[in-house]
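*Asks:* sequence and predicted structure, then a few things I'm wondering about:
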Amino acid sequence: MTFYDLPKEERIQLVAKLNQDIENDLEQKEVKSIETYFSDDDTYIRKTGYLAIGKIFYAQPQLQAVILSTLKKLMQSDDELVRQTVINAAGEIGKFHFEKIQAFMDTGLFDKHHRVRNAVIGSIKKMGECNPVPVLAWAKPYLKHEDKEIRREICHGIELRGRTHPQDILPLLKELEWDDTRRVSDTLIHVLGQIAYKRGCLQTVVNHLNLWQNKELVQKALDEIVDVHHRYKKFAILSQQEAIDYIDANYKV
């Protein structure tokens, strides 16, 4: 029976038990319960586990060193679910203390399993939203990494910050305008589309695209932006026609 198959009262009890078990492990410098929850097949059990780590980290400063050493130990696990959950737990800490968990992100980016690498992308998103300065500074050099998947993952990871503060990530995205790897350029175009339909973002994106030299890529990005305003018309600030009119009036071909 999975987490959400349980009645609400039983879910509340399970979360309380999970939090207490993890706290007990940390106080006793053990990993048995943490490892059990971190390796659970149920996504929501693992999520409750990494959220518990984050809560304890902030609520009980005396356990912070133990938490970091425990996560470091668990990062050596052969189980990709454990490593994935370690990265997600580190991401909770990195929302306000990125310098303490940067090494986990460096390691996770090169993990052999896509689940772990995807956890890095998700963590960059949530950390970048709350703690953009160190996270984006860390991300920038990876945009020039020789491994195309690293460039793609970082591009995807900084997207969420761009939905509210496009000016923060557009200079980083510009680093990829001449990337000749299709997967990277496709992700770049996708990210530009995803940030451009949010409130106040189209203007910032179009103004910045006027500075880009790769006109072929920019045109694809503009086409994606127009299409996104149709696909997400229930959520877009402007109608598709308003987006087209703005681009026509403000993009300098």
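*Replies:* Done, it's in. Residues are numbered from 1 along each chain as shown.
*Asks:* every contact and neighbour count from this point should use C-alpha atoms.
*Replies:* Noted.
*Asks:* leaving out chain neighbours, which residue sits closest to Ile53?
*Replies:* Take Ile53 and drop its neighbours on the chain: the residue closest to it by C-alpha to C-alpha, 6 or more residues apart in numbering is Ala89, 6.2 Å away.
*Asks:* second one coming, line it up with the first:
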Amino acid sequence: MGFYDLSKGEREELVSTIESNILDDFQNGLTEHIHSFFSNQDTYIRKAAYLAVGKIYKDNGIAATEIISVLDKLLESELEKVRQTTINAAGELGKTNFENVEHFFDKGLFDEHHSVRNAVIGSIKKMGEKNPVPVLNWAKKYLHHPDKEVRREICHGIELRGRKHPQDILPLLKQLQHDPTARVKNTLIHVLGQIAYKKGCLETVVNALNTWKNKELVEKALDEIVDVHHRYKNFAVLTQKQAIDYIDENYGQKSK
């Protein structure tokens, strides 16, 4: 029976059991329960497990070094679900102390399984939103990596920070404007669209794009921004027409 096949009360009881069992493992130097939850076929049980690790870390009930030591061992698992959940657990820790878990993402970024690499992207998003300075400094190391998938994953990973603070990631995105790989450029265009529809963000993005040299890519990005204002019309601060009018009036002007 899956997590969401349970009633709300049963789900709450299960989450409490997961937290208690994981805490017991940490307290007794074991991994039996943790491994069982991390390898579960149900996405939501694995999520409850990595959130439990983050909660235990936040509550300071167990030394951070002990938690990280256990996660280090789990990252060596042959099971991709265990490695994936381990990366997500490290991401919970990295929201407040990225330096202690940075090595998980250095390794996970090159994992053979896409689900583990996707966990890196998701973790960069949530850590970058809460703890941007060290996370974005880490991301800079990989902007020009020889592997196009690494560059694409980094571009995608920093997106969430940019939705509220586009100025924080635009200098990094700018470095990718001449990337030779279509897959990377398409992700870059997608991210530019995603960071341009909240309050005050279109102005910041257009102002930055005025300084970019790859005009062909910028034109595609502006088209994506206009389209996003239609697709996300219930969430965008401007209507599509207002976005078009703003771009027509301000793109091509000198950066302010």
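*Replies:* Great, that's in hand. In this text the structure is predicted, and so the values were computed from the model without any measurement.
*Asks:* overlay them and tell me the TM-score.
*Replies:* Both chains were compared after superposition, and using TM-score structural alignment, normalised by the length of structure 1 their TM-score is 0.99; 253 aligned residues with a C-alpha RMSD of 0.8 Å.
*Asks:* rewinding a little: which parts of the helix or strand hosting the residue nearest to Ile53 of structure 1 are buried?
*Replies:* Assigned by DSSP states H and E, Ala89 of structure 1 belongs to helix 80-94. Across helix 80-94 of structure 1, burial judged by 16 or more other C-alpha atoms under 10 Å covers 80-94.
*Asks:* now swap in stretch 63-80 of structure 2 and tell me
*Replies:* Neighbour counts over stretch 63-80 of structure 2 (16+ other C-alpha under 10 Å) mark 67-68, 70-72, 74-75, 80 as buried.
*Asks:* any chance you could list what contacts stretch 104-119 of structure 1?
*Replies:* By C-alpha atoms under 8 Å, 6 or more residues apart in numbering, the surrounding residues in contact with stretch 104-119 of structure 1 are 72, 80-81, 83-85, 87-88, 90, 120, 150, 153.
*Asks:* which residue ranges form the helices in the stretch 151-256 of structure 2?
*Replies:* According to DSSP state H, counting those that start in this stretch, the stretch 151-256 of structure 2 carries its helices in the segments 159-164, 166-174, 182-194, 201-209, 215-231, 240-250.
*Asks:* if I pick the nearest residue to Leu188 of structure 1 once chain neighbours are set aside, what's in contact with it?
*Replies:* By the measure of C-alpha to C-alpha, 6+ apart, the closest residue to Leu188 of structure 1 outside its immediate chain neighbours is Cys155, 6.5 Å from it. With contacts defined as C-alpha under 8 Å, 6+ apart, the neighbours of Cys155 of structure 1 are 143, 173, 184, 187-188, 191.
*Asks:* and the buried ones among these, selectable in ChimeraX?
*Replies:* Remark: buried members of the contacts of Cys155 of structure 1, expressed as a ChimeraX selection using 16+ other C-alpha under 10 Å:
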select :143,173,184,187,188,191
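*Asks:* make a markdown table out of the buried residues of stretch 63-80 of structure 2 and add distance to Ile244 of structure 2 and secondary structure.
*Replies:* As requested, the buried residues of stretch 63-80 of structure 2 are exported to a markdown table (distance: C-alpha to C-alpha, whole Å; DSSP: H, G, I helix; E, B strand; the rest coil):
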| residue | distance to Ile244 of structure 2 | secondary structure |
| --- | --- | --- |
| Ile67 | 50 | helix |
| Ile68 | 49 | helix |
| Val70 | 52 | helix |
| Leu71 | 48 | helix |
| Asp72 | 49 | helix |
| Leu74 | 50 | helix |
| Leu75 | 47 | coil |
| Glu80 | 45 | helix |
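*Asks:* could you dump these to CSV with distance to Lys199 of structure 2?
*Replies:* Written out in CSV, the entries for the buried residues of stretch 63-80 of structure 2 read as follows (distance: C-alpha to C-alpha, whole Å):
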residue, distance to Lys199 of structure 2
Ile67, 39
Ile68, 39
Val70, 42
Leu71, 39
Asp72, 41
Leu74, 42
Leu75, 40
Glu80, 39
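*Asks:* need the max-distance pair from these.
*Replies:* Of all pairs drawn from these, the one with the longest distance (C-alpha to C-alpha) is Ile67 and Glu80, at 19.7 Å.
*Asks:* and which of the contacts of stretch 104-119 of structure 1 is nearest to Asn250 of structure 1?
*Replies:* Glu153 (30.5 Å).
*Asks:* show the contacting residues for the residue nearest to the closest one when sequence neighbours are not counted.
*Replies:* Closest residue to Glu153 of structure 1 in three dimensions, ignoring its sequence neighbours and counting by C-alpha to C-alpha, 6+ apart: Ile121, at 6.1 Å. Applying C-alpha under 8 Å, 6+ apart, one finds that Ile121 of structure 1 lies in contact with 153-154, 156-157.
*Asks:* is Ile121 of structure 1 within a helix or a strand, and which one?
*Replies:* Once you assign secondary structure using DSSP H and E, Ile121 of structure 1 falls within helix 114-130.
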